[in-house]
Each structure stands twice: as structure tokens, then as C-alpha cells.
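In: sequence and predicted model, in that order:
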Amino acid sequence: MRLLLVEDDDRVAAALSAVLTRHGFDVVHARGGEEALRRLLPDGVAAPFEVVLLDLGLPDTDGFEVCGRIRRLTTTPVIMVTARADVRSRVHGLNLGADDYVVKPYDTAELLARIHAVSRRTGAATTTAAADGTGRDGTGGPDGARELCLGPLTIQTATRRVAVNGEVVTLTRKEFDLLALLAQRPGVVFRREQIISEVWRTSWEGTGRTLEVHIASLRAKLRLPALIETVRGVGYRLIAPTG
């Protein structure tokens, strides 16, 4: 697995790189935000990194800004690894599109587990589709992508493509993850705590407003007002549209 480590402290980077290398990672080290973006997006084309470990205290660019720029340009998973332990920083990082947030000092075994967990989540759809070569109805498309068809709504989990009546709808990473989660079981109510845990990989506390904002954004972008139903006091469910 190829991993981009963004860390300005050479001693910390060397120690962590040695551990990661022993566990089979191909580590590329960037000392600042601009260098990280150059390595991640050479010539404007995303380089094949499976995960980015991003420190926030960088010498040239704030790590939050780097995360936001990465997320606007690529879906490469980002794990923030930082000494900033306050809830506001955690929520801000996750809202910007980070896939996980690890506070220093950390246990190396936990960090490795989180890297593998993020990799599994982001690569699961593609791996499953490639393994069985089938679509939703058991027939393989040209790229083997699994496709969910719910009335006018089409969700391709491998390519992370969403369309309504054939028109592609651009979603953020978290918006797609939220929609894909609800679409797994149309009609089933997902508790707010469950959604936050599955999509943001954090606890409910302090993140409720973020979920509400993403639900509102999905409703507006998809222009299917009855698609996501609020179950008051419990959570949300997807109502399969017709037509």
C-alpha cells in the first residue's frame, strides 16, 4: 500500500516511516502542505496513494487548508494525525472531508488499524465488484461496478457516481457515503448515532448539526424532496422513489 506521510518533524517522520515500512507500506514523506499537494497531484493528475496521513501543524500551510484542497481534487482517504485534541478541531477536520482523526501521542497498533479500516471502507466497493464481476442484477458492466437503481436515482458504488434521471449529480465524499449508506436498505430507519459512526467514524456528541446539514444538502442536490425521510427523534430512512 502506497502512503503519503505529511509531517514536518523529520525525527517523527523517520520513526513512523520505519514502522510503516516494516508493515508493508511504501511511504512517501512530504514536509509541508505544498510539497504534499505536488506529490499527491503531479501535473494535476492524482498519484496512486491509498492513504494520506496529514499533520495539521505544517510550516507553510495549515493542515486544514491542505485537507480541503485535497478533498476538492481527489477522493484519496485522509487521516489527520495531530496533537490538537479539542472537539472543535476534530469536528472541523471531519467536516472538511477527513476520513479519520488520530490524536498524538497515539498507539502505533491503533494507527495501523485505522489505516487499514479506512482503506477497507474506501476500497470495498471496487474490490467486491472486481471480484464477482457483477452488477446489481448479476450482470457485469464494462467496469464491473455495482449499481443501485432506485426509481430515477442511480448510484454506482465503485465509481462513486450518482445520477437522477440520467443526469450526473456532483456530491462531496461524505454526501456520497451518507447516501450510499441509506440506499443499502431502503425503508429501514438508520439511527442518527449509527449514521455518524458509519460515515464520520466518530461519536454522536457535537456532530449532530453536521449530519443535518449534509441531509439538507443531499435533498437540495438530488431534487427528490421525499427521498430522505426524517423519523423524528430517531434518525433517517431512504424512501425508494418511483418513476
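Out: Yes, it's here. Numbering: from 1, shown residues only.

In: CA only for contacts and neighbour counts going forward, please
Out: Fine.

In: what's around Leu218, how many residues?
Out: 22 (other C-alpha atoms under 10 Å).

In: what's the helix or strand harbouring it packed up against?
Out: Element membership for Leu218 (DSSP states H and E) is helix 208-222. Here helix 208-222 touches helix 173-184, going by 3 or more C-alpha pairs under 8 Å, 6 or more residues apart in numbering; DSSP states H and E.

In: got the angle between the helix it packs on and helix 208-222?
Out: Inter-element angle recorded for helix 173-184 and helix 208-222: 80 degrees (by axes from the mean of the first three to the mean of the last three C-alpha atoms, to 10 degrees).

In: run the chain-centre distance for helix 173-184.
Out: Relative to its chain's centre, helix 173-184 lies at 10 Å (C-alpha atoms, centre = their mean, to the nearest Å).

In: may I see the buried residues of that helix?
Out: Arg173, Lys174, Glu175, Phe176, Asp177, Leu178, Leu179, Ala180, Leu181, Leu182, Ala183 (16 or more other C-alpha atoms under 10 Å).

In: would you reformat these as CSV and include distance to Leu238?
Out: Converted to CSV, the buried residues of helix 173-184 look like this (distance: C-alpha to C-alpha, whole Å):
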residue, distance to Leu238
Arg173, 18
Lys174, 16
Glu175, 14
Phe176, 14
Asp177, 13
Leu178, 11
Leu179, 8
Ala180, 10
Leu181, 9
Leu182, 6
Ala183, 6
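
In: put this next to the first one:
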Amino acid sequence: MNRTILVVDDDQKTRNLLKTYLEKHQYEVRVAHDGVSFLAEFERFKDELSLVILDVMLPDTDGFTLCQTVRRQSPVPIIMLTASADDTDRIVGLELGADDYIAKPYNPRELLARIKAIHRRMQLGGPGVAVRFLRFAGFSMDLLERQLTDAAGALVVLTSMDFNLLRFFAEHAGETLDRGRLMEQTRGRDLGPLDRSLDVQISRLRQRLNDDGKQPLLIKTVRGSGYVFSADVAASDA
């Protein structure tokens, strides 16, 4: 698969350090310093990109706006960088279609680990396949249009958070996922000791998937551990 990453950050020192670090790990890195230069680079190289890294705070726009622009054109994975300690930035980024986020200041090794994890998930479709669709149990997820259709081709209405949760399940099919990890991926925050919002969301998602019985077949509860997505998932670009 391609290993070309486009980074936008208005701090020249940060851009240069990140470019140098990632190139040492055999990535090809293109950089931009603001929204205008980012969009120019994106239009020029979008078919070659394997990942985009967006800084939230930019001099002429913000990373959220760029995230929306990218998502309308491409399913390329997006990592958001935010200097804000407020969870709101992280949640908004995930809702807009970002695949992951990391808070500044960050350890480059952690960012590299996130990049590698995303690339591993992209390879679900096999070498050379740009994953756009995930299919399971008669359902089809369009990662570019962010839509889910059933076996009859009918649209299944999902909130943005529900779509993100289902995508995370499908990309980690067969893995037991603890509630804390699921909470972080869908809401960008830790799970409180009395917080049942994730369980409510999973119950709602089961209903959307007609998986609402006492013994669900798709999203199974692993007592004391979390949940597992038990469907066979196939990935393709068409």
C-alpha cells in the first residue's frame, strides 16, 4: 500500500521535525502550512495519499473544515492534532469523520503507533486495495459517503456516532473490545464509573441492525470484558 502522508501544521519547526521523523520510518511526507496550501497539495496528490494529519488550529481556517472537505472527496484516513485540553475538539473531529486524534504536545512515537494501527486496518481489504466498503451479514457500509444500507439496498439511518461505532466494530471484527476503548473511539473521552451512554448506544445500534434479541448475533456482549463484533467482514473499493 502507499505510505504517503500529508501533514498540515502552521508551525514550521513542528512540520520539519515530523517530516524528518516519519521519513526515517520509510514514509513519504508532504507538508502544508495553512488551509490553502493543504487543499492544493490534497488536490494534487489525493490519489496517492494513505493518511492525512490535520492540525486543528490554522491561520486561515481550521482542521474541522478541512476534515469535512477531505471527507466529501475521499475515504483517506485522518488524524487530528489538537492543542486543546477540552474533549469537545476531539469529539467534533470524530463526528466529522476523523479516524483518530492526538493531543499536543505529543510523543512522535505515539503518533507513529497510531499511523501504523490505521494502516493495518486499511489492509483489511488486502494489499493494494483502497477500502471504501465494508460488507457483513447483508449490510454494506460506504466509508466515503458514510452510509449504511441493508440487504435490500435500503438506507439504514445512523447518527454520526453510531456510524463511527459500527465502523470501529467492523474494522476490529473478532476482537474483544473493552468499553473504555469503545468510549474513547466514539466520544473521545474516558468512560465514567456510572456512565451507561455507551451501552445505550450499542442497544440502539443493535436495533438498527435488527440484532436486538436476547442473544444478538452481530454485536455480542463478553461478560466482564466488553463486546465483540462476530460477523465476517469483507472489504473492497467498489
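Out: Okay, I see it. All values reported here derive from a predicted model rather than from experimental measurement.

In: can you calculate the TM-score here?
Out: Once the chains are laid over each other, their TM-score by TM-score structural alignment, normalised by the length of structure 2 reads 0.67; 216 aligned residues with a C-alpha RMSD of 4.4 Å.

In: what comes up buried for the helix holding Leu218 of structure 1?
Out: Leu211, His214, Ile215, Leu218, Leu222.

In: separation between the first one and Arg39 of structure 1?
Out: It refers to Leu211 of structure 1. 32 Å (C-alpha to C-alpha, to the nearest Å).

In: tell me who's in contact with the alignment partner in structure 2 of Arg84 of structure 1.
Out: Structural alignment (TM-score structural alignment) places Arg84 of structure 1 against Ser84 in structure 2. The contact partners of Ser84 of structure 2, by C-alpha atoms under 8 Å, 6 or more residues apart in numbering, come to Ala103, Lys104.

In: helix, strand or coil: sort out Ser84 of structure 2 for me.
Out: State at Ser84 of structure 2, reduced to three classes by DSSP: H, G, I helix; E, B strand; the rest coil: coil.

In: how near is it to Leu94 of structure 2?
Out: To Leu94 of structure 2, Ser84 of structure 2 is 15 Å away according to C-alpha to C-alpha.

In: how about the residue nearest the centre of structure 2, nearest residue that isn't a chain neighbour?
Out: The centre of structure 2 sits closest to Asp99, judged by C-alpha atoms, centre = their mean, with a distance of 1.8 Å. Spatial nearest neighbour of Asp99 of structure 2, excluding adjacent residues (C-alpha to C-alpha, 6 or more residues apart in numbering): Ile78 at 5.3 Å.

In: can you check Arg90 of structure 1 too?
Out: Nearest to Arg90 of structure 1 is Tyr101, by C-alpha to C-alpha, 6+ apart, at 6.6 Å.

In: isn't that neighbour right next to Leu94, touching?
Out: Yes. Between Tyr101 of structure 1 and Leu94 there is a contact under C-alpha atoms under 8 Å: 7.4 Å.

In: burial count for Arg72 of structure 2?
Out: 13.

In: which SS state does the aligned residue in structure 1 for it fall under?
Out: Applying TM-score structural alignment, one finds that Arg72 of structure 2 aligns to Arg72 in structure 1. At Arg72 of structure 1 the chain is in helix, as set by three-state DSSP.

In: now do the contacts for Arg72 of structure 1.
Out: Per C-alpha under 8 Å, 6+ apart, neighbours of Arg72 of structure 1: none.

In: redo that, cut-off 10 Å
Out: By C-alpha atoms under 10 Å, 6 or more residues apart in numbering, the residues touching Arg72 of structure 1 are Leu96, Gly97, Thr172, Arg173.

In: just Arg189 of structure 2 next, same as before
Out: Asp86, Asp87, Thr88, Arg90, Ile91, Gly180, Arg181, Leu182, Met183 are the contacts of Arg189 of structure 2 under C-alpha under 10 Å, 6+ apart.

In: which SSE is the fifth one in?
Out: Same thing as Ile91 of structure 2. Assigned by DSSP H and E, Ile91 of structure 2 falls in helix 87-95.

In: and if you look at the last one?
Out: Using DSSP H and E, Met183 of structure 2 falls within helix 179-187.

In: which secondary structure elements does that helix contact?
Out: The contact analysis (3 or more C-alpha pairs under 10 Å, 6 or more residues apart in numbering; DSSP states H and E) places helix 179-187 of structure 2 against helix 87-95, strand 100-103, helix 160-171, helix 197-208, strand 226-229.
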